[in-house]
Each structure stands twice: as structure tokens, then as C-alpha cells.
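A.B. asks: sequence unknown, structure follows:
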């Protein structure tokens, strides 16, 4: 068993259960109304999104791996410039810079040649540029503006229940330890169907937000203990 940072080569390994887990929840029904007619486009969007997270400076994408199989993964994005310790997240190696340029160009051309009809881009843009900044402004202020925030948390649904819970626990513990090391708070943006699961792992619901037909919670875990 190992917990490590995700690599580009890991992205295809998680796509089957990423698509399965996000197919029916309210969040992805609203933001991806065309996925039923365009399932491959839905998978394409997720592949591009996760790959770009892996390459994006300042972002942690941790995986839980066992026998070369990725059982779950979590993404931590920074709030108001928390000082990461222990790992260089600049992602400024020649290879990483080259990959970012290549995929930026590749995805731009692909979108022009074959627009992704699974996603409603204006809805996603509103969520990213209006809804989430509103959460940060109204809830994550003061010391809470210094945080790591979970934006993706996915565990292989094929795992037995107890093993699945163990993966959840270990990945949340990674985030808790990272927040403790950096002296920042620990938040999660949680779609309604997962709120209870996060509560069982110690998160408190601080605020509900609505975007279209979707409601989600801003949740916080006390990392002082």
C-alpha cells in the first residue's frame, strides 16, 4: 500500500470509476446534461480535467495505491496561499512545462474540431468563477482563508465496504496532516449526496450553496487535534 502524488500515467487507470461515481449525482446531471447522448465526451472532459489537475502548479492530487491499482484519490487546492511544506508543488520541471503547453494546445484544437456536447460550459464557468468565490468570501475568511480544500474525492465503488472506508480514512488523514504541516485550515466542497459521508469522517457543514438545481456544502474539519 502507498499514498503518493498522482502522475499523468495514472489518469486512465481511474477513469472507469470516476465516470461511474459521477454519472448520477445531482452535480453532474446539472453541469453535464448532454452526457447521456455523449458518454464518451463526458469521459473526455474528466480525462482532461484530472490530467490538468495533475499538471497544475500548487495543487496536490494524492492517490491510494495497492498492488499497482489506484483504489482512490483526492485533490487538495490551496486557499489564500498556504505555504506547502515537504514537496515542491511548483511543477516547473522541463517535462511538466512541456506537457502543459502540449495539452493546452491539444485540447484547444480538439474543442474546435469536436466540441464537447456533454458539458454546459457556462454552468461550469459560473460555478468556478461566481459560486466558489462566494463561498470563499462569505465562509472562508480570516484564518479560514488559509486552507487546503478538497474538490475531488473518489474511491473505487467496487471495493468491499470496510476496505472502502479504510481508503476514505487514509486519504482524509493525508489532507489533515498536510494542513497541520502547513498550519492552515481544512475545507471540502461537497455535493449533497456525499455530505453524510464527510460528516462521518469529522467534517462539519458550515454553509449550503445553490447553483441551478444543485446544492452543495462547504464543510470544515478541525485539524487542531
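C.D. replies: Perfect, I can see it now. Because the structure is predicted, anything quoted here is derived from the model rather than measured. Numbers count the residues shown, from 1 in each chain.
A.B. asks: hey, let's count contacts and neighbours off CA atoms from now on
C.D. replies: Noted.
A.B. asks: what about the residue lying closest to residue 19 once chain neighbours are set aside, helix or strand, and which?
C.D. replies: Closest residue to residue 19 apart from its sequence neighbours, by C-alpha to C-alpha, 6 or more residues apart in numbering: residue 43 at 6.4 Å. Taking DSSP states H and E as the definition, residue 43 sits inside helix 39-55.
A.B. asks: so what does that helix touch, helix or strand wise?
C.D. replies: For helix 39-55, the packing partners by 3 or more C-alpha pairs under 8 Å, 6 or more residues apart in numbering; DSSP states H and E come out as helix 11-22, strand 60-66, helix 94-113.
A.B. asks: tell me where this protein has strands.
C.D. replies: For the chain, the strands defined by DSSP state E cover 2-5, 60-66, 69-78, 147-155, 185-191, 203-211, 214-221.
A.B. asks: most neighbours per residue, which of those strands?
C.D. replies: Mean neighbours per residue, mean count of other C-alpha atoms under 10 Å, is largest over the strands of the chain for strand 185-191, with a mean of 24.
A.B. asks: ok so, going back, deepest-packed of the helices and strands packed on helix 39-55, please.
C.D. replies: strand 60-66 (a mean of 21).
A.B. asks: picking up where we left off before, to residue 208, which of the helices and strands packed on helix 39-55 lies closest?
C.D. replies: Closest of those to residue 208 is helix 11-22, at 20.1 Å (criterion: C-alpha to C-alpha).
A.B. asks: who touches the closest one?
C.D. replies: Identification of contacts with helix 11-22 by C-alpha atoms under 8 Å, 6 or more residues apart in numbering yields 28, 42-43, 46-47, 50-51, 69-70, 154-157.
A.B. asks: which one of those is nearest residue 133?
C.D. replies: Using C-alpha to C-alpha, the contacts of helix 11-22 come closest to residue 133 at residue 28, 19.7 Å.
A.B. asks: contacts only, for that closest one.
C.D. replies: Neighbours of residue 28 in contact, by C-alpha under 8 Å, 6+ apart: residue 22.
A.B. asks: for the lengthiest helix in the chain, packing partners?
C.D. replies: The longest helix of the chain (DSSP state H) is helix 161-182. On a contact count with 3+ C-alpha pairs under 8 Å, 6+ apart, helix 161-182 meets strand 60-66, strand 69-78, strand 147-155, strand 185-191.
A.B. asks: got another one to weigh against that:
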């Protein structure tokens, strides 16, 4: 339904339209439906794959609890750890023992750390492969290190809407709403950006919004969320 509403608009209108969903599952389903419809219409070009990380929503207290670290969770080092990973290195959790998290580093060695005594690292629920094509609409799900048109390093901020301009040997060139172009690599925190949750939409502005709301899910469609939903659109919802 929501994909049909979105696709019924002109290409110009769709460029400034967002679908707002109450939860993550709804957002993912709507994104996939819209993307499939665009593929059927031949609107998407050359494809590639990007490895994207899904940031964990663990609270600060939960991050200190080793039992919360399930196998498959990704830990990214924010600095160099002695006898552990280098800054920026990603390790996969393989187990927990005696209050310590056991993670496998890129060279195969195990890194054991106590999350109560360790800081400066990020936690991701999973790494998954995202099919990305020329013409796709993406959104940054975290800070992304990219390369500007002048070849200089650029940091794309979390929540930035990005349109895929072209596929390159090293990744994809994307364009933001200010018409600035950047090249991002094949590992980046991005997701499809046709639909967002009301939480993700905070601080963003679109000319049009299509709101997905279910009365049976009152916890996800509170008055606060409804206010965010309606205030996102400048011209109409």
C-alpha cells in the first residue's frame, strides 16, 4: 500500500517524499517494496554490494554486561588496544567467559576484554550485504569516511540522505541534498532511505510525507511520534 502511494507520485515529487514507519520491521519492508517497484520500472542502474553494519541499540548499562554480547555481534575498536585490535578494526564476538567478551580479530587471534573496564569501542548487531544500484536513495546510519570530489577525505554525518550517482571500482559515488558528491567504499553504515522510522526522521525535512500508522500499535504511534511524523512534511502529508 505505502509503496504504491509512493510510486504513484512523479519522480520529482518522490525525490522530496519520505515514508514514515512506526518500527524497524515496517521500515525495512517498505524500503524493500519501493526498491523492488523501482527495479520493475527500470529506474535503477548498475548494481554493486556494500557491506553495512547495523548499530546496536544497547544502552550504556547493557554495553557493560558481557552476557549481552551474543555470537555474531561486531565490535569495532575506537583506538589501538594492547594485544588487541587496531583502531578501526572490526572483531566478531565468538563467546563469553568469566565476565569477558571473546572476539575474533581479523588475523584470527582472539581478543578478550571486560566491557565493564573497557571503553572506546562501538557495537553492531550484525554485518549484512546491501545491494545498491545507481539511482538508489540511501541514508547514512552512522558517520561515514568518504572522499570528496577534490580527492580530500570527508566525513558524512549520521542521518544524511544520499542518492547513488554511479558505481565505481571501489564503491559508489553518492550525492547529498546540497548536491555535493562523495565516494564511499564497499563497507559503510548505510541503508535504503525511502522509508524511515519516526525516530530516524527527527531533524530532517521533506516536502511530502506518507505516514504508516497502526492503531493496534499504540506504543509506537504515540502523540509524540505523530507530532514528529506530521512536522516532517513542509507541504503536506
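C.D. replies: Received, thanks. In this text, all values refer to a predicted model and were calculated from it rather than measured experimentally.
A.B. asks: superposed, what's their TM-score?
C.D. replies: Scored against TM-score structural alignment, normalised by the length of structure 1, the superposed chains reach a TM-score of 0.24; 104 aligned residues with a C-alpha RMSD of 6.7 Å.
A.B. asks: which one of the helices and strands packed on helix 161-182 of structure 1 lies closest to residue 210 of structure 1?
C.D. replies: With C-alpha to C-alpha as the criterion, residue 210 of structure 1 lies closest to strand 185-191 of these, at 10.4 Å.
A.B. asks: name the helices or strands packed onto that closest one?
C.D. replies: On a contact count with 3+ C-alpha pairs under 8 Å, 6+ apart, strand 185-191 of structure 1 meets strand 147-155, helix 161-182, strand 214-221.
A.B. asks: reformat these as JSON lines; add distance to residue 15 of structure 1.
C.D. replies: Listed next are these as JSON lines, based on distance: least, C-alpha to C-alpha, whole Å:
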{"stretch": "strand 147-155", "distance to residue 15 of structure 1": "11"}
{"stretch": "helix 161-182", "distance to residue 15 of structure 1": "17"}
{"stretch": "strand 214-221", "distance to residue 15 of structure 1": "23"}
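A.B. asks: so which of those is nearest residue 2 of structure 1?
C.D. replies: helix 161-182 (10.2 Å).
A.B. asks: now do the buried residues in that closest one.
C.D. replies: Neighbour-count burial for helix 161-182 of structure 1, counted by 16 or more other C-alpha atoms under 10 Å, picks out 164, 167-168, 171-172, 174-176, 178-179, 182.
A.B. asks: ok, which pair from these is furthest apart?
C.D. replies: 164 and 182 (27.6 Å).
A.B. asks: okay, and residue 166 of structure 2 sits in which element?
C.D. replies: Assigned by DSSP H and E, residue 166 of structure 2 belongs to strand 161-167.
A.B. asks: show the subsequent helix or strand relative to the longest strand along structure 2.
C.D. replies: The single longest strand within structure 2, with elements called by DSSP E, is strand 121-133. Remark: after strand 121-133 of structure 2, the chain's next helix or strand is strand 137-140, criterion DSSP H and E.
A.B. asks: after that next one comes which helix or strand?
C.D. replies: Next element after strand 137-140 of structure 2 (DSSP H and E): strand 144-148.
A.B. asks: check which helices and strands that following strand sits against.
C.D. replies: When contacts are defined as 3+ C-alpha pairs under 8 Å, 6+ apart, strand 144-148 of structure 2 packs onto strand 153-156, strand 181-185.
A.B. asks: between that strand and strand 181-185, what angle do the directions make?
C.D. replies: Interaxial angle, strand 144-148 of structure 2 versus strand 181-185 (axes from the mean of the first three to the mean of the last three C-alpha atoms, to 10 degrees): 130 degrees.
A.B. asks: ok, back up a step: so which of the helices and strands packed on strand 144-148 of structure 2 gets nearest residue 201 of structure 2?
C.D. replies: Ranking those by proximity to residue 201 of structure 2 (C-alpha to C-alpha) places strand 153-156 first, at 16.8 Å.
A.B. asks: for the closest one, buried residues please.
C.D. replies: 154, 156.
A.B. asks: contacts for that strand next, please.
C.D. replies: For strand 153-156 of structure 2, contacts defined as C-alpha under 8 Å, 6+ apart pick out 140, 143-148, 182.
A.B. asks: are any of the residues you listed buried, and which?
C.D. replies: Applying 16+ other C-alpha under 10 Å to the contacts of strand 153-156 of structure 2 flags 140, 144-148, 182 as buried.
A.B. asks: what kind of secondary structure is residue 12 of structure 2 in?
C.D. replies: helix (DSSP: H, G, I helix; E, B strand; the rest coil).
A.B. asks: let's have the helices and strands packed on helix 39-55 of structure 1 in JSON lines, adding distance to residue 204 of structure 1.
C.D. replies: Below are these laid out as JSON lines (distance: least, C-alpha to C-alpha, whole Å):
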{"stretch": "helix 11-22", "distance to residue 204 of structure 1": "23"}
{"stretch": "strand 60-66", "distance to residue 204 of structure 1": "22"}
{"stretch": "helix 94-113", "distance to residue 204 of structure 1": "36"}
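A.B. asks: residue 216 of structure 1 is nearest to which of these?
C.D. replies: Of all the helices and strands packed on helix 39-55 of structure 1, helix 11-22 sits nearest to residue 216 of structure 1, with 14.3 Å by C-alpha to C-alpha.
A.B. asks: contacting residues around stretch 127-134 of structure 2?
C.D. replies: Stretch 127-134 of structure 2 has contacts (C-alpha under 8 Å, 6+ apart) with 44-54, 74, 164-167, 191.
A.B. asks: now a ChimeraX select for only the buried ones of the residues you listed.
C.D. replies: One line in ChimeraX is enough to select the buried ones among these; burial here means 16+ other C-alpha under 10 Å:
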select :44,45,47,48,49,50,52,53,54,74,164,165,166,167,191
